[in-house]
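**Q** return a 3D structure for these sequence lines:
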Amino acid sequence: MELTAEIAAFRAEAGDPGRLLGEFRRAVLLVPRSAGSVDSDGALMSAVSGGIRWFYAFTDEEAMARFAEARGEASREWPYLAILGARLVDAVVPEVDGPAGVAVNVADTDGSMMFPPVAGIVPDACAVDVETESAGVA
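**A** Next up, the predicted model:
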């Protein structure tokens, strides 16, 4: 099953969290470049909410276009990076200063899904629900 179908099943309370996470990790996601630029630093578009940096990711160009429309920015070009969900959480999230997660298809009221910075989704060293060894030392 593809990621959008797993999201729909999960939102309908008929999905399996393990299958959802597996599809997320296998999915090729489209992540817009920050401010629509193709600058040399390659910044990815994100927003901070509740102290968490959320990377915007989309399952296809149509979902990203709905996001652009919702922002009133559909008339500009939206350069993006195509990246596996696994690479996004395993390689990009650890580079962020502070907690980070992924918001998939955020403009789709019934088809969006948040993948928060918790154990099992992001590496344990980046998870907000895992104590680090240094935190337990007095």
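
**Q** from here on, contacts and neighbour counts on C-alpha atoms
**A** Will do.

**Q** how much space between the residue positioned nearest the centre of the chain and Trp54?
**A** By CA atoms, centre = their mean, the mean C-alpha position of the chain lies nearest to Val102, the distance being 1.9 Å. The gap separating Val102 from Trp54 is 5 Å, by CA to CA, to the nearest Å.

**Q** and Glu73, what is it in contact with?
**A** Counting by CA atoms under 8 Å, 6 or more residues apart in numbering, Glu73 touches no other residue.

**Q** tell me the spacing between it and Gly85.
**A** With distances taken as CA to CA, Glu73 is found 25 Å from Gly85.

**Q** show me where the chain has helices.
**A** Taking DSSP state H as the test, the helices found in the chain are 3-11, 17-26, 61-70, 85-87.

**Q** to compare against the first, here's another:
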Amino acid sequence: MGGGGLAARAAELGSDRYDPAGLLAEFRAAPVMVPVTAEGSWWAADLGGVRWLYAFSSEAALSRFAVERDGGAGNEWSYVSVYGARLLDVALPGLGVPAGVVLDVAGPSPAFFPPGAGGVPGPATVALRGADRRG
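**A** Predicted structure coming up:
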């Protein structure tokens, strides 16, 4: 699974080339890996009232996360491959709580797809206040 284009687009954050709509479009079209817990759930973390599903653009990115999480123990991690669009359009709204996706969380350029207009649909969104739309 080659997420090189997706990871490269995420790395543009903070540069003149950064295009949030392009990053979202690339994420929606790309297959990503979502780790699965021992109980069969997709790996997620709750922070600030938002449930964040973890997704990875490559096996190397998932491996970095696993090493950070396990302290280099070398445990095997199960994952599913799913298109970003399916995460955003089906999985997140199905959680029934405000939810988003964090891509390559342990890498040098993590990308966040927060619950808000334009990226995550339906019940997984939160209302954003203020002109800068950060709440």
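
**Q** in a markdown table, list the helices of the first structure along with mean neighbour count and distance to Gly98 of the first structure.
**A** Output for the helices of the first structure, formatted as a markdown table (neighbours: other CA atoms under 10 Å; distance: least, CA to CA, whole Å):
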| stretch | mean neighbour count | distance to Gly98 of the first structure |
| --- | --- | --- |
| helix 3-11 | 19 | 26 |
| helix 17-26 | 18 | 21 |
| helix 61-70 | 17 | 25 |
| helix 85-87 | 19 | 18 |
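
**Q** need the contact list for Gly85 of the first structure.
**A** Contact analysis of Gly85 of the first structure by CA under 8 Å, 6+ apart lists 24-29.

**Q** export those to TSV and tack on distance to Val93 of the first structure?
**A** TSV is the format used below for the contacts of Gly85 of the first structure (distance: CA to CA, whole Å):
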residue	distance to Val93 of the first structure
Phe24	15
Arg25	13
Arg26	16
Ala27	16
Val28	16
Leu29	14
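
**Q** which one of the residues you listed is nearest Met45 of the first structure?
**A** Nearest to Met45 of the first structure, judged by CA to CA, of the contacts of Gly85 of the first structure is Leu29 at 13.0 Å.

**Q** what's the counterpart of the closest one in the second structure?
**A** Taking TM-score structural alignment, Leu29 of the first structure has Val32 as its aligned residue in the second structure.

**Q** looking at it, that match is touching Arg86, isn't it?
**A** No: Val32 of the second structure is beyond contact range of Arg86, at 10.2 Å (criterion: CA atoms under 8 Å).

**Q** so how far is Gly85 of the first structure from the closest residue in space to Ala82 of the first structure that isn't next to it in sequence?
**A** Distances taken as CA to CA, 6 or more residues apart in numbering put Leu30 closest to Ala82 of the first structure, at 4.6 Å, once the chain neighbours are dropped. According to CA to CA, Leu30 of the first structure and Gly85 of the first structure sit 9 Å apart.

**Q** tell me the contacts of the aligned residue in the second structure for Met64 of the first structure?
**A** Here Met64 of the first structure is matched to Leu62 in the second structure, going by TM-score structural alignment. In this structure, Leu62 of the second structure makes contact with 33, 35, 56, 104, judged by CA under 8 Å, 6+ apart.

**Q** how close does Leu62 of the second structure get to Phe56 of the second structure?
**A** From Leu62 of the second structure over to Phe56 of the second structure the distance is 6 Å, taken as CA to CA.

**Q** nice, that's everything, thank you.
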